[in-house]
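J.: generate coordinates for the sequence data below:
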Amino acid sequence: MQLPPLPPLGTDINALIPIAGMATGVLITAMLFLGPVGRAIGDVIRHWLGGGRRQPQALPGELDELRERLDRMQHQLSELAERQDFAERMLARVRNDRGLPSGPDVAG
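T.: The predicted structure follows:
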């Protein structure tokens, strides 16, 4: 009994074509889901499921809270600027009174 001949070694082009087609399909699908089209589809799904809705009274309250926080931060920043100016004036006065040597000119 004689065995059939062994297939030739190497890559069969007929096997590569479907693999390349599947890889191309995976890339196109990934670009679709991860790109702007996928985000738009996700937004539509969230809207349909009710996840995109917000309570109308919640947004103005959050906005007021953010404005208050911003006002507090601006106030703190102005206080820090005043303290820095005061410290610079005091250092300049001490330098002039005691005759301390001036440092390198940082401003250029």
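J.: okay, CA-based contacts and neighbour counts for the rest of this
T.: OK.
J.: ok, longest helix in the protein?
T.: Scanning the chain for the helix with the most residues, using DSSP state H, yields helix 58-98.
J.: before we compare anything, build this one as well:
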Amino acid sequence: MEGLNPFDTLVLVAFAIAGMKIFTGPIGAALGDRLRGRREHAANPALAADVELLQTRLAEVEERLDFAERLLASRERADQLLGGRVNDHP
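T.: Next comes the predicted model:
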């Protein structure tokens, strides 16, 4: 078998250098951290406050949805009890 021609050698060296740059940079550090199971999350107080606000608002929306479902269910029960004749007047 013959040795590598100059073009193949150049391509091999270029890939080796690119691989070293990639794996010794931030991508390599992130991959290493993931493989070791270490994850560091910087605490962001503004983001935490936004998440808390959204959780509160979501809880309020869930309560409103539950109320609307109960209201519709009670109306359907009234329809069934009255044979479909519900007084729509206040």
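J.: what's the match for L27 of structure 1 in structure 2?
T.: With TM-score structural alignment as the criterion, the equivalent of L27 of structure 1 in structure 2 is F15.
J.: reduced to three states, what does its match come out as?
T.: Recorded secondary structure, F15 of structure 2: helix (DSSP: H, G, I helix; E, B strand; the rest coil).
J.: pull the contacting residues for it.
T.: Under the criterion of CA atoms under 8 Å, 6 or more residues apart in numbering, F15 of structure 2 has no contact partners.
J.: from K21 of structure 2, how far out is it?
T.: Taken as CA to CA, to the nearest Å, the spacing of F15 of structure 2 relative to K21 of structure 2 amounts to 10 Å.
J.: before we move on, the earlier item: how distant is the longest helix of structure 1 from the center of its chain?
T.: Averaging C-alpha positions (CA atoms, centre = their mean, to the nearest Å) puts helix 58-98 of structure 1 28 Å from its chain's average.
J.: and for stretch 27-35 of structure 2?
T.: The chain centroid and the centroid of stretch 27-35 of structure 2 are separated by 21 Å, computed with CA atoms, centre = their mean.
J.: stretch 26-46 of structure 1 now?
T.: 19 Å.
J.: first vs last residue of that stretch, how far apart are they?
T.: Across its full length, stretch 26-46 of structure 1 reaches 25 Å between end residues, using CA to CA.
J.: give the burial count for L31 of structure 2, as a bare number.
T.: 12 (other CA atoms under 10 Å).
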